[in-house]
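Asks: this one's sequence-less:
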């Protein structure tokens, strides 16, 4: 038998691209030069994925400023003082604040997909940000003449268009990044915020047919930025029942970095629906130690004791550089971990087939 394996998304940007981004911001190079650097990085990323034998590739999010804020590139009506996300090591990330409506995406994911597919000879996966994450752009004190319900209606329309554009553009799968799910429990232990997030995301997912939802997956992790997380201290089993209430066909579940994976796998088995596939994380992007294929194999075999192999796949716990300026993990280490995931998944598939 074979087991599906997919990357989550981001790969650390090469030094030449990072330097070019800085040079462009400082006015030392033009847009055309920067665009050529982006294209080189995408080409190299996809070429390396394919050389490692990855059956599905991504563009490594080389062109995105971050996994969360790409729809805002070029958008007016934003202020810099939005919601703050604290990480365990003390650093923070801050979202912008919406100052005027109507809300529209300025950049859609299908533009990244088109650029990636020019270089790929295997299926390309496209990640998108969950509407629940972008709902945090709306300020608590509201916007004059543009109430929250009108904003959410616009957000649902835009999120649907973003996903549909990727599906229609030929994406193998579309992955909805939902890292704020676990964080919401930390911010609101009553789970009222989590319930509102799930309901909002389902408003979008319900606009797709069952056949389309089979190509839509949801990724969850406790955040991963500069070798730190924002919600790993939240009990995973508090999230999982709500996670599988999302009406998606696949789930990409961080697991390699969990201290008690057996407990998490038991919870997954108890709540996953029969029509849903689970990709378990078998490599930890924020751990500098590279997993061996044998370690990956054993993690897959442990997961197969809880999840039927025909509904099991593997992935990385998270992207390796979800924010464009994160250089805490080298590109070489990311590729070594991806190689271990691919080879270890093949070892597990061989053993399960036997």
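Replies: Yep, it's here. Predicted, not measured: the structure shown is a model, and the values here were computed from it.

Asks: all contacts plus neighbour counts: C-alpha atoms, from now on.
Replies: Noted.

Asks: what about the longest helix in the chain?
Replies: Scanning the chain for the longest helix, with DSSP state H as the assignment, gives helix 331-353.

Asks: Just the strands from the stretch 101-250 of the chain, written as ranges.
Replies: Here the stretch 101-250 of the chain has its strands, by DSSP state E, counting those that start in this stretch, at 126-129, 174-177, 216-220, 250-253.

Asks: what's the offset of the last one from the middle of its chain?
Replies: How far strand 250-253 lies from its chain's middle: 10 Å, per CA atoms, centre = their mean, to the nearest Å.

Asks: Contacts for the longest helix of the chain, please.
Replies: 1-3, 5, 7, 11-14, 52-54, 282-283, 285, 288, 290-298, 300-301, 309, 314-316, 320 (CA atoms under 8 Å, 6 or more residues apart in numbering).

Asks: can you redo the strands of the stretch 101-250 of the chain as TSV with mean neighbour count and distance to residue 230?
Replies: As requested, the strands of the stretch 101-250 of the chain are exported to TSV (neighbours: other CA atoms under 10 Å; distance: least, CA to CA, whole Å):
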stretch	mean neighbour count	distance to residue 230
strand 126-129	26	17
strand 174-177	25	15
strand 216-220	24	12
strand 250-253	26	16
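
Asks: this is the comparison structure:
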């Protein structure tokens, strides 16, 4: 059996889409989705995504257009000094305005191979609730509503036949920077597990969790946080797969040994073998060697490969070019195949 390999999600949008006037935006988005899926299939990718061509960004797509938001929410600081800011919820009840299943169905109509769908983890959206609270809408009521909305987002994608539903949990490592005590991470894990535990074991086998130190404008938000402080808790999530950044990790052997010690018995781990913010395109041989390093720690039948993160999670479509992204994806697929051959798979 070959080593499975999957994309994470976002791919820079084509110039035609970026330049499209409002009257032509829908048609240009449709063409971008078709081209993205076609090019992913041309690389030999056994699983594809829509490249998040239609999402405003990976984090806040479910609340686009929600009226009860103020722009002055939680700030996500990056190492190069730039920031991303979430909105702040001003009143309840909390409801999604958009569902990931709509992106999934559009992609499925264009694809000839299985399609995975990324959804935002409820832990990220929990940051919308202001520390000072909301009159008449206590935090418990908000978290109950959030969990129900997140469950519905995941379940709709599973019911529509997604190959896997991937929870984007990039805030996991960041939480340890914001709160070194680990209490914030514990709260995130608890909330995400409350949602995951609403699914059967068979359903959870098709739900994965992706975690990275961020990748935006060629910078990260938490690469300086020790992976050893995150991985044991992250791997407590009741998911069937984990997609973990590793290509940009300074000491991959140490991180892989921790993963091997804590990986749940019924889960597969997809190791990042491509660094999306490194301008150099990895060679298939470099990817092969990263896979073989992982295989020294993890059983080959529990191993997969992926990119460290999406290439344009906040719709930053220019820091990394579209051509570079596809070249890196092709290298991942070719290098994974080389490693599988060397391992006799």
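Replies: Cool, got the structure. Since this is a predicted model, take the numbers as computed values, not measurements.

Asks: The contacts of helix 331-353 of structure 1, buried ones only, as a PyMOL selection?
Replies: Of the contacts of helix 331-353 of structure 1, the buried ones can be selected in PyMOL as follows, counting by 16 or more other CA atoms under 10 Å:
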select buried, resi 3+5+7+11+12+13+14+52+54+282+283+285+290+291+292+293+294+295+296+297+298+300+301+309+314+315+316+320
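
Asks: Nearest approach to residue 63 of structure 1 belongs to which of the strands of the stretch 101-250 of structure 1?
Replies: For the strands of the stretch 101-250 of structure 1, proximity to residue 63 of structure 1 was assessed by CA to CA; strand 126-129 is nearest, at 12.4 Å.

Asks: could you give me the residues in structure 2 that the closest one aligns onto?
Replies: Counting by TM-score structural alignment, strand 126-129 of structure 1 lines up with residues 117-120 of structure 2.

Asks: Run through the helices of structure 1 in chain order.
Replies: With DSSP H as the criterion, structure 1 has helices spanning 15-25, 31-51, 109-117, 131-134, 148-168, 180-187, 192-205, 210-213, 236-243, 261-271, 293-304, 331-353.

Asks: Just give me the match in structure 2 for residue 205 of structure 1.
Replies: Checking TM-score structural alignment: residue 205 of structure 1 goes with residue 196.

Asks: what about the nearest residue to its match once chain neighbours are set aside, how many neighbours?
Replies: Nearest non-adjacent residue to residue 196 of structure 2, counting by CA to CA, 6 or more residues apart in numbering: residue 238, 6.1 Å away. For residue 238 of structure 2, the count of nearby residues is 24 (other CA atoms under 10 Å).

Asks: what residue of structure 1 matches up with residue 238 of structure 2?
Replies: Using TM-score structural alignment, residue 238 of structure 2 pairs with residue 247 in structure 1.

Asks: so what's that match up against?
Replies: By CA under 8 Å, 6+ apart, the contact list for residue 247 of structure 1 reads 202, 205, 206, 213.

Asks: List the contacts of the first one.
Replies: Taking CA under 8 Å, 6+ apart as the criterion, residue 202 of structure 1 is in contact with 246, 247.

Asks: Quick check: the longest helix of structure 1 compared with structure 2, mean distance?
Replies: Following superposition, helix 331-353 of structure 1 is found to deviate from structure 2 by 0.4 Å on average (mean CA distance after the TM-score superposition for structure 1).

Asks: buried set for that helix?
Replies: Using 16+ other CA under 10 Å as the test for burial, helix 331-353 of structure 1 gives 331, 333-335, 337-349.

Asks: Stretch 144-154 of structure 1 now?
Replies: By neighbour count on 16+ other CA under 10 Å, the buried set for stretch 144-154 of structure 1 is 148, 151, 152, 154.

Asks: so the third one touches residue 136, yeah?
Replies: No. Counting by CA atoms under 8 Å, no contact exists between residue 152 of structure 1 and residue 136, whose distance comes to 10.6 Å.

Asks: Can you find the partner of residue 304 of structure 1 in structure 2?
Replies: Matched by TM-score structural alignment, residue 304 of structure 1 corresponds to residue 295 in structure 2.

Asks: so how many other residues sit close to the closest residue to its match other than its chain neighbours?
Replies: Spatial nearest neighbour of residue 295 of structure 2, excluding adjacent residues (CA to CA, 6+ apart): residue 303 at 7.5 Å. Residue 303 of structure 2 has 22 neighbours, counted by other CA under 10 Å.

Asks: With residue 187 of structure 2 instead?
Replies: By the criterion of other CA under 10 Å, residue 187 of structure 2 has 14 neighbours.

Asks: any idea how far the residue mapped onto it from structure 1 is from residue 132 of structure 1?
Replies: Using TM-score structural alignment, the equivalent of residue 187 of structure 2 in structure 1 is residue 196. According to CA to CA, to the nearest Å, residue 196 of structure 1 stands 8 Å off from residue 132 of structure 1.
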